[in-house]
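the sequence isn't on hand, but the structure is:
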């Protein structure tokens, strides 16, 4: 395996939205091995909590989890405007889908705060990418969901003007949250496309039906390749796998143990989940359950090559983005505590109570 030195990259990510929209609960679920049932004990975030989250070993997300109470939001757009919005790579704006569709005050606040966010980004970080999460979709009836999504997206796009938005529906109770965060994190790591050609070669070398790479800490989907394109397949199935694996990991941690690999075999197919490189886990779907040892041997041979690719992945820059450095940490540095910061007991809602 390669011992090539990989430079660390740090990107500033803003997590914003009204108080109670679910910002901190989703962050802890994705990055801190915190199950969704744990969000019931969380209390509102105060001001801007800054945490450094490790992803793919050498990518650090300097995530600013901004409390959504009106007093704090007013400060973000006045006295703290430049500090909050400068050098931003990504803004994640979280909308409570139930509240915005049923409460006029919530809609007006989201309209005001979102418009101010876009204006501030255009002034201080014009190249920043904006993702919108229409969150708590499980609280909106299936009948109402199309109208809520269409109305909210149209409103936000009108406010954003020529600033491009990428919108997702999400809930902490299904795989949609992992789908959204997988897209966000792979946007911040454009080099993952480097894997595709080699994954395609690996598929044919081992006779696999499909190969998927997950990030080893979060189980977010990085990249996947299939031997044959099948548009009828469930497009969210691997995010569903991410959700299952993360819950299994949490269960193992509660038992003071961990899992290294997993195999599922029947008469029709076999699925193998193995540690691959330092920062990735590989899922291989194979049509021949009797070829487990051959697949394992080929994966072992391929690890060195993919370790070299991992170094290349980290070198691909994010177009137009500022590489956030330690000099930018000038006020909110008490939250600079890595993964432990992601496990803090502060949040912006008690989401499970609303679901009940």
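Thanks, I have it. Just so we're clear, the structure is a prediction, and the values are computed from it rather than from any experiment. Numbers count the residues shown, from 1 in each chain.

only C-alpha atoms for contact and neighbour calcs from this point on.
Will do.

for residue 18, see how far away residue 170 is.
With distances taken as Cα to Cα, to the nearest Å, residue 170 is found 16 Å from residue 18.

now the strands for the stretch 251-356 of the chain?
Ranges of strands within the stretch 251-356 of the chain are 262-265, 270-275, 280-286, based on DSSP state E, counting those that start in this stretch.

oops, could you answer that again for the stretch 51-200 of the chain instead?
Using DSSP E, counting those that start in this stretch, strands in the stretch 51-200 of the chain cover 59-66, 88-96, 129-135, 165-169.

give me whichever of those is most buried.
strand 88-96 (a mean of 25; mean count of other Cα atoms under 10 Å).

what is it packed up against?
strand 9-17, helix 104-124, strand 129-135 (3 or more Cα pairs under 8 Å, 6 or more residues apart in numbering; DSSP states H and E).

use this one as the comparison:
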């Protein structure tokens, strides 16, 4: 396993903040109710979590008792905070010792910037379900968020290539947990721009409204076509705006994650295997199908000419190239102008070395027939990558 595909992730926070519970919900298929039987983490629990086949998260779940926190900052400082890709720090918003909690976070942030300056920082302000009813406008969350961002800005000033700091309100009882952890995984994927470019191409080719890829085990959304995962409506591209993506639920991917994981638990109890999902609504077709061994593709289309079977066929014909694109690949051998252009633009350390790339007789994955050459079938028409894959 190359170092490029193994990423160290620290999971830290005071004891009782919910670190191990959220880890168990995301990676061990626990329900929120199941986490009640979990005990406190002692010192550091390491686990290797394989995502999408070639990306491995080296997850360090660090116990949050005061003695352990002090030890991380003194005796284990270099061991804990070196070569970190992402620090996930969990706060309990109901804590009565907020100032003390913030002090520990400041010490950890300082150690991280000294040893892994470019690490990303994801702050999860947890147990929001316990305060939302009393604070519907989330004023407390807004204050906590502003305080943490100001602290990061102060400690990151003058640090070369300081990683980003993002903050999420979370609860193990709703889909907010999936949104936060999906953002982490999205950040860690080395070839995310390449994958996004391919998803956008697939969307345009098949006349879909939106295409997204989910990781097979955690069912976290990895990437989507067009605009970024957390883009505001004004940031949608022209294609998305024309097809009504802006009217879709802002939490749609997180809700899909939660629903599918719950349904898969039901399948396991009944001895069944989850293979996919399709639904034909009034003016909308939704298909969720395996893309590769470790991923599922979600396709949403509002084109009345497109059926679920046509969408599934297009997904199956795209599998070969999506497998070859991979996640941590650094040398490309399959002719594809998307790969060629993306490597030149975003991946300076990668190599696009394709035999016959200049030969027009060698068909590329993204070579498609012109609109007039596509023959309708039974009154419908659709571009598919079938003949090019």
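Looks like it came in fine. What you see is a predicted model, and the numbers here were worked out from it, not measured in a lab.

among the strands of the stretch 51-200 of structure 1, which is nearest residue 153 of structure 1?
strand 165-169 (7.4 Å; Cα to Cα).

which secondary structure elements does the closest one contact?
Going by 3+ Cα pairs under 8 Å, 6+ apart, strand 165-169 of structure 1 lies up against strand 129-135, helix 145-160, helix 176-187.

returning to what we had before: nearest to residue 152 of structure 1, out of the strands of the stretch 251-356 of structure 1?
strand 280-286 (36.0 Å).

just tell me what residue 300 of structure 1 corresponds to in structure 2.
Aligned counterpart of residue 300 of structure 1 in structure 2: residue 316 (TM-score structural alignment).

do the same with residue 45 of structure 1
In structure 2, residue 45 of structure 1 lands on residue 41 (TM-score structural alignment).

show me the contacts for the residue nearest to its match when sequence neighbours are not counted.
Leaving aside its sequence neighbours, residue 41 of structure 2 sits nearest to residue 63 (Cα to Cα, 6 or more residues apart in numbering; 4.8 Å). Neighbouring residues of residue 63 of structure 2 by Cα atoms under 8 Å, 6 or more residues apart in numbering: 12-15, 40-45, 69.

under the alignment, what does residue 63 of structure 2 map to in structure 1?
Per TM-score structural alignment, residue 63 of structure 2 is aligned with residue 67.

distance of its match relative to residue 73 of structure 1?
Residue 67 of structure 1 is 7 Å from residue 73 of structure 1, by Cα to Cα.

what residues are up against the counterpart of residue 262 of structure 1 in structure 2?
Here residue 262 of structure 1 is matched to residue 277 in structure 2, going by TM-score structural alignment. Contacts for residue 277 of structure 2 (Cα under 8 Å, 6+ apart) come out as 286-289.

ok, those vs residue 256 of structure 2, which is closest?
Top of the list for closeness to residue 256 of structure 2, among the contacts of residue 277 of structure 2 and by Cα to Cα, is residue 288 at 10.0 Å.

can you tell me which residues contact the residue in structure 1 that the closest one lines up against?
Under the alignment by TM-score structural alignment, residue 288 of structure 2 pairs with residue 273 in structure 1. By Cα under 8 Å, 6+ apart, the contact set of residue 273 of structure 1 is 261-263, 281-284.

once you drop chain neighbours, what's closest to residue 126 of structure 2?
Nearest non-adjacent residue to residue 126 of structure 2, counting by Cα to Cα, 6+ apart: residue 170, 4.7 Å away.
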